[in-house]
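sequence plus the predicted model coming up.
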Amino acid sequence: MKLNVSKFVWFDGKLVTLERAKVPITTHAIHYGTSIFEGIRGYWNGKNLNIFRLDDHVKRFRRSGQFYSISLNYTDEQISNAMKSLCKKNKMRQSCYIRPFYFVGQYGINLHVTEDAPVHAAMFMFPFGDLFNKNGISAGISSWRKFSDQSTPPLAKMGGNYLNSILATQECKRNGYDEAIMLDLHGNISEAPGENIFMVKNNVLTTPPLSSSALDGITRDSVVRLAEDLNYTVKEEEITRGQIYTADEVFLTGTAAEIIPITQVDKKRIGTGKAGKITKEITSSYLDIVMDRNHNHADWITPVY
C-alpha cells in the first residue's frame, strides 16, 4: 500500500518536514523490533476533523511500552497536542490515519533494555479511506498460531509482535483470501492479523477474551458498547473454529479496518453471504458517532479545529 504521507511530521517534539526525520542504521529498533505504535483515525465531516478516542489511544500507547521498560518521554497531554498540531500543520481537511510511535535509538547490540535507554518519539499522517471492501471480505484460518502470553505480551502494540501477523497475512493472500483469522495456542479463535473478531449467533455477539491472545482493541471496546446501546447481549468467551463456520454473522473491528463483515471463511459461506443486519446496525451507529451526528458518546471524539 503506497502512502501519501503528509509533508510535515512530528519528531522528538518538533514539527519538521518528512525529509528531515532521519535515524541511523544503528538504531536498536531496526535490529530488534523495540518500537511501540498506535493507529488513530481522524474523521472529516465537512466541518471539522474529529480524532476518534484520542485519550484511550494515548493511554494504550504509553502502556505498551511499559511491558518492555521503554519510556515515552512525553506526557499524555503533549502527545495528544502533538497529534492535533500535526493535523493543523498539514491543513488536513479529509479523513486520515495518524501513526504515532516511539522506539529505542542507538543502544548498541545490548538486549538489556531499561528505562534509561535512549528513546525517540515520532508521528506522521496520511489521508485514508477504506482498508477493505465494506460489503464483505473472505477470510482463511491460518496455520500460524497467534503468539501467547507464555512468550510475548499480546496486549502490547510492539513492532516486533507483528512479524506473526505478516506470516498469517502472506499465507492467506497466497491462498486467495482477503484476510486471515488466527487461532490461539489452544486452537480457539484469537483474532485477525490486525483486527479483533466478533461472531453473531441468535442475536448474541461473542468476541474472544484477552486470554485467547486477543488485543484489547479500542474499536473492539467501542463495538461492545454500541451493541449494548442497541440492546444486544455481548459475551466475551472462547470461540471454536466450528462455531465460526456456523455463525449467523462474523465481522472484524480495528482502527484501520473499522467494522468489516466477513462473508466467507475457508470458502464456507457465513449466514446469507452478505453483511448481516446486526453488523450493519453497529456500523451505522459507529459512523454516526465518528461523524459527530450522534452525541451519545461525545467524549469519543476530539475536534482538531
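Noted; the coordinates are in hand.

can we go C-alpha only for contacts and neighbour counts from here?
Noted.

what about Ile270, how many neighbours?
Residues near Ile270, counting by other C-alpha atoms under 10 Å, number 22.

and for the one 3 residues further on?
By the other C-alpha under 10 Å criterion, the neighbourhood of Gly273 contains 17 residues.

wait, it sits on Val265?
No. Contact status for Gly273 versus Val265: not in contact, 10.2 Å apart, counting by C-alpha atoms under 8 Å.

what ranges does the stretch 201-305 of the chain have for its strands?
204-207, 233-236, 249-254, 258-265, 268-269, 301-303 (DSSP state E, counting those that start in this stretch).

adding mean neighbour count, write those strands out as TSV.
As requested, these are exported to TSV (neighbours: other C-alpha atoms under 10 Å):
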stretch	mean neighbour count
strand 204-207	20
strand 233-236	15
strand 249-254	25
strand 258-265	25
strand 268-269	16
strand 301-303	18
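
distance to Asp216 added to those strands, as a markdown table?
Written out in a markdown table, the entries for these read as follows (distance: least, C-alpha to C-alpha, whole Å):
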| stretch | distance to Asp216 |
| --- | --- |
| strand 204-207 | 11 |
| strand 233-236 | 12 |
| strand 249-254 | 11 |
| strand 258-265 | 15 |
| strand 268-269 | 28 |
| strand 301-303 | 19 |
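
out of these, the one nearest Val58 is which?
Each of those has some distance to Val58 by C-alpha to C-alpha; the shortest is strand 301-303, at 12.6 Å.

that closest one: how far from the chain's middle?
When distances are taken as C-alpha atoms, centre = their mean, to the nearest Å, strand 301-303 is centred 18 Å away from the chain's centroid.

and it, what other elements does it pack with?
strand 49-52 (3 or more C-alpha pairs under 8 Å, 6 or more residues apart in numbering; DSSP states H and E).

at 10 Å instead, please
Contact here means 3 or more C-alpha pairs under 10 Å, 6 or more residues apart in numbering; DSSP states H and E; on that basis strand 301-303 packs against strand 40-44, strand 49-52, helix 54-66, helix 76-89, helix 277-290.

quick one: which of the strands of the stretch 201-305 of the chain is nearest Ser143?
For the strands of the stretch 201-305 of the chain, proximity to Ser143 was assessed by C-alpha to C-alpha; strand 258-265 is nearest, at 13.8 Å.

buried residues in stretch 131-147, which are they?
Buried positions in stretch 131-147, judged by neighbour count with 16 or more other C-alpha atoms under 10 Å: Phe132, Gly136, Ile137, Ser138, Ala139, Gly140, Ile141, Ser142, Trp144, Arg145, Lys146, Phe147.

this is the comparison structure:
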Amino acid sequence: MSDQYAYLRGEFVSLDNATINIRTHGFLYGTAVFEGIKAYWLPETGQMSVFRMVEHYKRLIQSCRILRLRSPIDAETMGNLTIELIRRNQCQGPTYIRPIVYKADLRIGPILTVENTKDDFCLFTVPMDGYLDTSKGLKVGVSSWRRLDDNAIPARAKVNGAYVNTALAKTDGYLSGFDDVVVLTNEGHVAEGSAMNLFLVRDNQLITSSITENILEGITRDTIIQLAQQELGLSIVSRPIDRTELYVADEAFFVGTATELAPITSFDNRPVGDGKVGTISTKLRDLYSKAIHGLLPQYSHWLTKV
C-alpha cells in the first residue's frame, strides 16, 4: 500500500505513515464523527465519480454540531480534497471513502470543550466492491442488543464510539448463524439493521422506520425513496414498525452506502415472502446500480465526477 495516500493533519501523506498518537482524544474516547462515501467507475465516460458527495459532507458537518466538534475545513474543501485523493490513489473501481473529524487533543478526560481544544480532519480510501454477498439474499436475525437512544448517543450522528453498539449486535448475529441483524429501539420497535437502514414491502408499499426511531438519516435511504417513487410509482410509508411485521412482509431489504441494496430472504429463520429475492427488491437494486454508475441521466446531479 506504499503507493497509496491519505490526508492527515493538513497534508497528503503516505497511507503507511498516516498514524495518530495513542493519547489522541478521539482514540481514547471515540470522540469523532465520520462518513462512509463511495465512488464508482463510470463506464460510459471512463472516469470516476463520487455518489452524492455533497449530501454526505453536509451530514458530516451536522454530526460535528451534535458532538461539539469544530471542523478545521468546510464541506466544499472536504469535497475538493476527496477528488484530489481519488486522483492521487488512481482509483479505477468501486472505492470506499472515509472522512473523519476527530478530537485531536492529547489529553485524558472525556469533556468535549476545553480551552484551546483542537479538532482535525482526516481522509482515506479503500477499494470496496460488495460489503455483503447479497446474490441469494440475507438471513437476518433480530438482535437482543437495542439501538442507542437519541438522548444517549444519537444515531442521527455518525459517532465513531457509537459503533460499539453495531459491533456487538453484528458479531452476536454472525455467531448465531445470521448474515446480519435488525436492532430494535428501547420501546421495541424496529429501528434498522446493524449499520444499514431497512425497508419492508407490503401490498406494493415501501415501509421504513421513521427518522425519529433512532435511525441514521440515510442518504442511500433517501436515494431509494426517490427511485421508488419516481421510477416505480411506489408509495412510501414512514412510521414505527413492530417486530412481527418483519415476519409477514412480502419483501425486505437493507440499504446503505457500503451495503448498497441487500435483499433479505428470512427473519429469525422465517422466510420473507417465498424465501427468494423479490421483484421490487430486484428492480430497485438494478435502478440503484444504474444511478451510481451514471446510467440514469435524470440523476446526474447525484454524481461528482473526477
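Yes, it's here. Treat the numbers as computed from the prediction; the structure is a model and nothing was measured.

about what we covered before: who wins for proximity to Ser80 of the first structure among the strands of the stretch 201-305 of the first structure?
Short answer: strand 301-303, nearest of the strands of the stretch 201-305 of the first structure by C-alpha to C-alpha, at 9.8 Å.

how far apart are that closest one and its match in the second structure?
When the second structure is superposed, strand 301-303 of the first structure averages 0.6 Å from its matched positions, counting by mean C-alpha distance after the TM-score superposition for the first structure.

in the second structure, which residue range corresponds to that strand?
Under TM-score structural alignment, the alignment places strand 301-303 of the first structure onto residues 303-305 of the second structure.

how about the helices in the second structure?
Along the second structure, the stretches classed as helices by DSSP state H are 25-29, 53-66, 75-88, 163-175, 219-232, 279-292.

with the first structure overlaid, report how far the first one is off on average.
Between helix 25-29 of the second structure and the aligned residues of the first structure, the post-superposition mean distance stands at 0.9 Å (mean C-alpha distance after the TM-score superposition for the first structure).

check which helices and strands that helix sits against.
Helix 25-29 of the second structure sits against strand 32-34, strand 95-103, strand 119-127, with contacts defined as 3+ C-alpha pairs under 10 Å, 6+ apart.

reformat the ones you listed as TSV; add distance to Cys64 of the second structure and mean neighbour count.
Listed next are those as TSV, based on distance: least, C-alpha to C-alpha, whole Å; neighbours: other C-alpha atoms under 10 Å:
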stretch	distance to Cys64 of the second structure	mean neighbour count
strand 32-34	7	25
strand 95-103	7	23
strand 119-127	10	19
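
quick one: closest of those to Val182 of the second structure.
Comparing those by their distance to Val182 of the second structure (C-alpha to C-alpha), the top pick is strand 32-34, with 22.0 Å.

how far apart are the closest one and its match in the first structure?
Average distance, strand 32-34 of the second structure versus aligned residues of the first structure after superposition (mean C-alpha distance after the TM-score superposition for the first structure): 0.8 Å.

could you tell me where that strand falls in the first structure?
Residues 35-37 of the first structure are where strand 32-34 of the second structure aligns, taking TM-score structural alignment as the criterion.

hang on, the earlier thing: can you put the helices and strands packed on helix 25-29 of the second structure in JSON lines and add distance to Leu60 of the second structure?
Conversion of these to JSON lines gives the following (distance: least, C-alpha to C-alpha, whole Å):
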{"stretch": "strand 32-34", "distance to Leu60 of the second structure": "6"}
{"stretch": "strand 95-103", "distance to Leu60 of the second structure": "8"}
{"stretch": "strand 119-127", "distance to Leu60 of the second structure": "11"}
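
of all the ones you listed, which lies closest to Ser209 of the second structure?
strand 32-34 (22.6 Å).

contacting residues for the aligned residue in the second structure for Val290 of the first structure?
For Val290 of the first structure, the aligned residue in the second structure is Ile292 (criterion: TM-score structural alignment). Contacts here follow C-alpha atoms under 10 Å, 6 or more residues apart in numbering; on that basis Ile292 of the second structure touches 38-42, 49-52, 260, 299-300, 302-303.

do Ser138 of the first structure as well
172, 176-180, 261-270, 273.

give me the nearest residue to it, chain neighbours excluded.
Computed as C-alpha to C-alpha, 6 or more residues apart in numbering, the closest residue to Ser138 of the first structure that is not its neighbour in sequence is Gln264, at 4.7 Å.

and the equivalent of the one you found over in the second structure, how far from Glu217 of the second structure?
Following TM-score structural alignment, the counterpart assigned to Gln264 of the first structure within the second structure is Ser266. Note on Ser266 of the second structure: its distance to Glu217 of the second structure, by C-alpha to C-alpha, to the nearest Å, is 25 Å.

likewise Gly30 of the second structure?
Summarising the geometry, the distance separating Gly30 of the second structure from Glu217 of the second structure, computed by C-alpha to C-alpha, is 21 Å.

still on that earlier bit, distance check, the residue nearest to Ser138 of the first structure against Thr302 of the first structure.
On the measure of C-alpha to C-alpha, Gln264 of the first structure and Thr302 of the first structure end up 36 Å apart.

again with Ile218 of the first structure
If you go by C-alpha to C-alpha, the gap between Ile218 of the first structure and Thr302 of the first structure works out to 15 Å.

what do you get for Ser190 of the first structure?
From Ser190 of the first structure over to Thr302 of the first structure the distance is 31 Å, taken as C-alpha to C-alpha.

surely Phe178 of the second structure meets Phe267?
Yes. Counting by C-alpha atoms under 10 Å, Phe178 of the second structure touches Phe267, with 9.2 Å between them.

distance to Phe11 of the first structure added to the helices and strands packed on strand 301-303 of the first structure, as JSON lines?
Rendered in JSON lines, the data for these read as follows (distance: least, C-alpha to C-alpha, whole Å):
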{"stretch": "strand 40-44", "distance to Phe11 of the first structure": "17"}
{"stretch": "strand 49-52", "distance to Phe11 of the first structure": "20"}
{"stretch": "helix 54-66", "distance to Phe11 of the first structure": "16"}
{"stretch": "helix 76-89", "distance to Phe11 of the first structure": "10"}
{"stretch": "helix 277-290", "distance to Phe11 of the first structure": "28"}
